[in-house]
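Student: my questions concern the predicted model and sequence given below.
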Amino acid sequence: MQRIRLAVVGFGRLGRACIDALREAPDLELAGVVRRPEQARHALPQPYARVKVADHVSALGAVDGALVCVPPEAMLDVAQELLRHKVPVVECAAVDEATLHHNLEALHAVAVDKKVPAILGAGWSPGALSLFQNLFQLLIPKGETELNHRPGVSLHHSAAAREIKGVRDALCAELRGADGRPQRYVYVELQPGADLDAVTRAVVSDPLFLGEETQVFVVDRVAELEQAGHGVVLSRRGTAGRGIHDSLLLEGRFDPYAFSARIMLDAARHLPACKFGAHLYSVLV
C-alpha cells in the first residue's frame, strides 16, 4: 500500500507533535516542514535536523495533504492558500463553534472550486472531545452534561488524604456536578503493600469527605499529575426514571498537542476518500 505523503505547515509545539506522530505511523510519510522564508533558511534543531524544510509546499514535491499547525488567527489564510495550490488540508484550530462554521464555509468555497478536500476541527477540541460529548448524549438521551477543564485542586482535602495510613502522597480535585453538589476525585500514591480498598474506605469515611460524592484512583506518582499540562472531566447524568439511573464519566490528563496530532493524522487518512469541499472531522468518523 502506498503511503500518504504529508507536509507539516508550522513548527510550533503542534508541528513538532505532528512530526513525532508521523514518524511512528507506518502508513504515512513526512514530506517536510513549511516555514516562513526567514525561518526556512535554517535547519531544524535536533531531533528534527534531518527533516526537509521549505518556504512553500511546492518545494517539497508532490504531497497528498498538509497538516496546518499555525496559530488559529492565521489558519484561514494559510489553509486557503494551500487549497488554491490544490493541496488538501487538515486543521485543528481551537476556536468556538461560530468561528469553526465560518471557517468551514470559507474553505468549502475554495476547496470546491479547486476540486480538493479539506477537514476542519481535527484536534482535541473541536474534534475528539466533541465525539465523546456526542457519544455520551447518544447513550443517555435525557440528562445533563457537565464539562470541566483543569479541575480545581482542594489543598485541604489533599492534605487530609495524605494523612491516611498507606498513602504516600495524594491530590484531590474539586468539582461541582450537574446538580450543583460537590464531587471529589482523589488520586493517591500508595506506600508499598498498602491496600487500595482499605485506603478508599478510609478516605470516604473521613469527616471531611462525608456527604460528598468521592472517588479514589491510584496513580504511580502524584507529582506527575500536578505537572500535567491539561485536564478534563466530562460527565453526563440521566434524568430520574425507571430502572438504573444512568451516568457516564470521562476523566483525563494528557498532552493536548500530542492528542491533536494523532487526530490530525487520522483525519489525513480520510482525505483520499473525501469528496471535494470542506468537512468537519466529527462527521467523518
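Tutor: Structure's in. What do you need?
Student: hey, let's count contacts and neighbours off CA atoms from now on
Tutor: Noted.
Student: helices along the stretch 101-250 of the chain, start to end?
Tutor: Secondary structure of the stretch 101-250 of the chain (DSSP state H, counting those that start in this stretch): helices located at 128-139, 155-162, 196-205, 222-227.
Student: pull up the distance across stretch 274-285, start to finish.
Tutor: Terminal residues of stretch 274-285 are spaced 12 Å apart (Cα to Cα, to the nearest Å).
Student: got the buried residues for it?
Tutor: By 16 or more other Cα atoms under 10 Å, the buried positions in stretch 274-285 come out as 274, 276, 277, 278, 279, 280, 281, 282.
Student: spatially nearest residue to the residue most central in space within the chain (excluding sequence neighbours)?
Tutor: Geometric centre of the chain, nearest residue: residue 124, 2.7 Å, by Cα atoms, centre = their mean. Among residues not flanking residue 124 along the chain, residue 260 sits closest, at 5.0 Å (Cα to Cα, 6 or more residues apart in numbering).
Student: what angle do the strand or helix carrying the one you found and helix 128-139 make?
Tutor: For residue 260, the enclosing helix or strand under DSSP states H and E is helix 256-270. Relative orientation of helix 256-270 versus helix 128-139 (axes from the mean of the first three to the mean of the last three Cα atoms, to 10 degrees): 80 degrees.
Student: then this one, side by side with the first:
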Amino acid sequence: MSEIKIGVMGDPQLLNEVVHDVNSQDDMELVAVFSQEEAETTVGYTQPVKKERLEKISEYSDQIDVLIICSGATTDTYKQTLEYSQYFNVVESYLPMIKLPIHLERVDRVAREHDKLAILALDWAPGFFSLNRLLAEAVLPQGETYQFTGRSVSQGHSETLRRVKGVADAVQYTLPAEEALESVRKGEAPEISIGQQQSREAFVVLEEGADPEQVRAAIQQLPDYFSSNATEVHFISQEEMAQEHQGNSQAGTLIRTGKYEKGKGHLLEFQLNLEAKPIFTASVLVAYARAAYRLSVKGEKGARTILDIPVSEIAPYDREWLIENFL
C-alpha cells in the first residue's frame, strides 16, 4: 500500500492530535509540521517530527499529497485554506455555516485553477451531524429534524467571545433544552426553532477596567453566535477559569421523526459524546485526508464538503474488503 504524504499546520492543540493520528496510520507518512517557530525536529511524539517555518510551506508543494489545516479561528481558516489550496490538496476543520457558501466558491475557484482538491468544514457540526442529517432526511422525507447539543464547550463560540472588546478570556458552553428533547423522543413532534433546542452559557474574564454590563450586552447581541439563543453570561476570575473551565468535551443528539400512512411513525436518533473533542476532530481530518488523496488521484479537483465524499473513500480498506465485511 502506497503511503500518503501528509503535511500539517495550524493551532498546536489540534495539530498535536493530528500528528499522533497520522503517525498511527499504516498508509500515511508525515512529511513536516509547519509553524511560526524555528524549524527543528521535535521528539515529543511517538516518532520524530520535522518542523519547518510556515513561510517555507510552498517549497513542499511537490512533496506533500495532502495538507491538513488545523487552524480553529474563523479568519485564519478562511484565509489559509484559500492560500494553501494553490499548492496542496487540503482538508480543514472549522468554519461557521453562515460563510460556507462564499468560502466554498472562492476555494473551488482557486483549487480548480491549480488542479487541487479541498475538503472543507470537517468536524462534528458542520460535519458528522450534517452527514447523518442528510441520511435521515433522505430516508424519512416526511418529518421533522431536531438537533440538540449536550453540555459542550464550543471552540468557535469561545474564540468569538475572546474577540469581544473588554474580554481577556472566555469559554462558552452549549446546553440542551431537556424538556424539548424528551418531548421529541416521545413522538410529540413539538414545533420548536433551533434557538429553542439549546441555550448558551458564557464564562468571561474581564480585562481591567472593562464595564461588565457593556460586555454582557455586546455578547448577547452578536449575530450568528448569540443573538438567536438565550445566553447567560457569568463573570469570573482568571484563577476560576484555569481551575474549572479547561475541558473540551462535546455532545449532541440528532433526531429525525417521520409520520406515514395509518399513523405509523419512525424515529432515527444519532448521538455523539466526546470526552476530548480535538482527538475526534483530528481523526475526522485524517480520514478525509485519505479521501482527498484518493479522489485527487482520480482527477477530481475543486472544493467539497463532507456531503460530497463517498464514505468508502475515508476508510483504510479497499472496496472488496468493505463489501465483504460491512454488507
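Tutor: That came through, no problem. Not measured: the values here are computed from a predicted model.
Student: TM-score for these two?
Tutor: The TM-score (TM-score structural alignment, normalised by the length of the first structure) is 0.68; 217 aligned residues with a Cα RMSD of 2.7 Å.
Student: in the second structure, what range does the helix holding residue 260 of the first structure match?
Tutor: Mapping helix 256-270 of the first structure onto the second structure (TM-score structural alignment) gives residues 277-291.
Student: and that stretch against the first structure, how far off on average?
Tutor: Compared with the first structure after fitting, stretch 277-291 of the second structure deviates on average by 1.9 Å (mean Cα distance after the TM-score superposition for the first structure).
Student: any chance you could list what contacts that stretch?
Tutor: For stretch 277-291 of the second structure, the external contacting residues (Cα atoms under 8 Å, 6 or more residues apart in numbering) are 4, 13-15, 17-18, 21-22, 66-68, 90-93, 119, 122-124, 248-250, 274, 309, 313-316.
Student: repeat for stretch 24-34 of the first structure
Tutor: Residues from elsewhere that reach stretch 24-34 of the first structure (Cα under 8 Å, 6+ apart): 1-11, 19, 22-23, 40, 51-57, 60-61, 63.
Student: now which of those would you call buried?
Tutor: Among those, those scoring as buried are 4-11, 19, 22, 40, 51-55, 57, 60, 63 (criterion: 16+ other Cα under 10 Å).
Student: hang on, the earlier thing: so which of the contacts of stretch 277-291 of the second structure sit within strands?
Tutor: 4, 66, 67, 68, 90, 91, 92, 119, 250, 274 (DSSP state E).
Student: any of the residues you listed buried? List them.
Tutor: 4, 66, 67, 68, 90, 91, 92, 119, 250.
Student: how about the residues you listed in CSV, adding distance to residue 265 of the second structure?
Tutor: Below are those laid out as CSV (distance: Cα to Cα, whole Å):
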residue, distance to residue 265 of the second structure
4, 46
66, 44
67, 45
68, 42
90, 42
91, 39
92, 38
119, 36
250, 30
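Student: rewinding a little: the helix or strand that the helix holding residue 260 of the first structure is followed by vs the second structure, average offset?
Tutor: Downstream of helix 256-270 of the first structure, the first helix or strand assigned by DSSP H and E is strand 277-280. Mean deviation of strand 277-280 of the first structure relative to the second structure after superposition (mean Cα distance after the TM-score superposition for the first structure): 1.5 Å.
Student: who does strand 277-280 of the first structure touch, helix- and strand-wise?
Tutor: Using 3 or more Cα pairs under 8 Å, 6 or more residues apart in numbering; DSSP states H and E, the elements in contact with strand 277-280 of the first structure are helix 97-114, strand 117-120.
Student: for residue 243 of the first structure, which of those is the nearest?
Tutor: helix 97-114 (35.6 Å; Cα to Cα).
Student: which residues does the closest one contact?
Tutor: 76, 79-80, 83-84, 86, 117-118, 120-121, 276-280.
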